[in-house]
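A.B. asks: Okay, predicted coordinates and the sequence, questions at the end:
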Amino acid sequence: MAAKDDRGRAGEDRAARHLTQLGYDILDRNWRVRQGELDIVAATARELVVVEVKTRRSEAYGHPFDAVDARKSERLWRLACAWVAAHPMAVRGRRIRLDVIGITGDDVDTAVLEHVEDLR
């Protein structure tokens, strides 16, 4: 399990670098409450973005995005609301959106990174 955790952490690091390169500010990482965890909370001038990161060695068991079904999406929205309640000043009129970043490949640093904005 430690190798899987390390791989997931490496994927989250790569996703955070990707977001930073796009101009996002990283506000929080691995924010946890009893109900679950948010991988990354980022912001632009106009949006607060909750980012779920899925890292896979291959698509043998499905695409990384397949892991974010309607049930997972609803849970992420509930967690986003909990994060906002705990950090009300971070919203400041920003729209809230949910993104998913999928990373597929053996070497996380060179793996294919796909970013879906505004998952609904």
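C.D. replies: Yep, it's here.
A.B. asks: can we go C-alpha only for contacts and neighbour counts from here?
C.D. replies: Will do.
A.B. asks: What are the buried residues along stretch 80-88?
C.D. replies: Within stretch 80-88, the residues that qualify as buried are 80, 83, counting by 16 or more other CA atoms under 10 Å.
A.B. asks: same thing with stretch 18-36?
C.D. replies: Residues 19, 24-26, 29 are the ones in stretch 18-36 that count as buried (16+ other CA under 10 Å).
A.B. asks: quick one: the helices in this structure?
C.D. replies: 2-21, 70-86 (DSSP state H).
A.B. asks: Ok, which of those comes nearest Tyr61?
C.D. replies: helix 2-21 (14.9 Å; CA to CA).
A.B. asks: And the contacts of the closest one?
C.D. replies: The contact list for helix 2-21 (CA atoms under 8 Å, 6 or more residues apart in numbering) reads 25-26, 39-40, 42, 53-55, 101, 103, 108-109.
A.B. asks: neighbour-wise, which of the residues you listed leads?
C.D. replies: Ile103 (29 neighbours; other CA atoms under 10 Å).
A.B. asks: and here's the other structure:
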Amino acid sequence: MNAKSALGKYGETLAARRLTEAGMTVIARNWRAGRTGEIDIVARDGDAIVVCEVKTRRGAGGPGAAGAFEDPMAAITPVKARRLRELAERWVHEHGGAPPGGVRIDLVGVVLPERGAPRVEHVRGVS
């Protein structure tokens, strides 16, 4: 495993923990849809399915420090949002149809500073 994939896996573990702490149930991680792409985390939030994209970045310094990195929340471009919607549709189709609460796409951004605790931010309904 290279450093980038190890970083991503660690971020996904922190994200799954955050979602679980928020009362969601993680039902799949790294679900692949052939060459179409991958859903980082699929969770259940009440009667809704949540397709969750996780973006992990390294930051400089501790909380509030300036660093030369892209904010993980800036990573959802219109193209990425469209791909996530397509993957969500495929997940629903392959797993028995949409639940009563529908499907939501969330983003969890993880920033790992050089010092201090990781910063995990969960944004609901990004797309």
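C.D. replies: That came through fine. From a predicted model like this one, the values you see are computed outputs, not experimental measurements.
A.B. asks: Any idea what the TM-score is?
C.D. replies: Scored by TM-score structural alignment, normalised by the length of structure 1, the superposition of the two chains gives a TM-score of 0.90; 118 aligned residues with a CA RMSD of 1.7 Å.
A.B. asks: Among the buried residues of stretch 18-36 of structure 1, which pair sits farthest apart?
C.D. replies: The span of the buried residues of stretch 18-36 of structure 1, defined through CA to CA, is set by Tyr24 and Arg29 at 13.2 Å.
A.B. asks: what does Pro78 of structure 2 align to in structure 1?
C.D. replies: Pro78 of structure 2 maps onto Ala70 in structure 1 when the alignment is built from TM-score structural alignment.
A.B. asks: Quick one: neighbours of its match, just the number.
C.D. replies: By the measure other CA under 10 Å, the count of residues near Ala70 of structure 1 is 10.
A.B. asks: gap between the nearest residue to Asp39 of structure 1 once chain neighbours are set aside and Gly105 of structure 1?
C.D. replies: Spatial nearest neighbour of Asp39 of structure 1, chain neighbours left out: Asn30 (4.6 Å); criterion: CA to CA, 6 or more residues apart in numbering. Distance of Asn30 of structure 1 to Gly105 of structure 1, given as CA to CA, to the nearest Å: 22 Å.
A.B. asks: now swap in Ala15 of structure 1 and tell me
C.D. replies: Applying CA to CA to Ala15 of structure 1 and Gly105 of structure 1 gives a distance of 14 Å.
A.B. asks: what does Arg34 of structure 1 give?
C.D. replies: Using CA to CA, one obtains 31 Å as the distance from Arg34 of structure 1 to Gly105 of structure 1.
A.B. asks: What of Tyr24 of structure 1?
C.D. replies: Taking CA to CA as the measure, Tyr24 of structure 1 falls 24 Å from Gly105 of structure 1.
A.B. asks: Of the helices of structure 1, give the one that comes closest to Glu117 of structure 1.
C.D. replies: Among the helices of structure 1, if distance is taken as CA to CA, the winner is helix 2-21, at 11.4 Å.
A.B. asks: What residues of the closest one count as buried?
C.D. replies: 7-16, 19.
A.B. asks: Put together JSON lines for those, with distance to Val91 of structure 1 on each row.
C.D. replies: Listed next are those as JSON lines, based on distance: CA to CA, whole Å:
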{"residue": "Arg7", "distance to Val91 of structure 1": "31"}
{"residue": "Gly8", "distance to Val91 of structure 1": "27"}
{"residue": "Arg9", "distance to Val91 of structure 1": "26"}
{"residue": "Ala10", "distance to Val91 of structure 1": "28"}
{"residue": "Gly11", "distance to Val91 of structure 1": "26"}
{"residue": "Glu12", "distance to Val91 of structure 1": "23"}
{"residue": "Asp13", "distance to Val91 of structure 1": "23"}
{"residue": "Arg14", "distance to Val91 of structure 1": "25"}
{"residue": "Ala15", "distance to Val91 of structure 1": "22"}
{"residue": "Ala16", "distance to Val91 of structure 1": "19"}
{"residue": "Leu19", "distance to Val91 of structure 1": "18"}
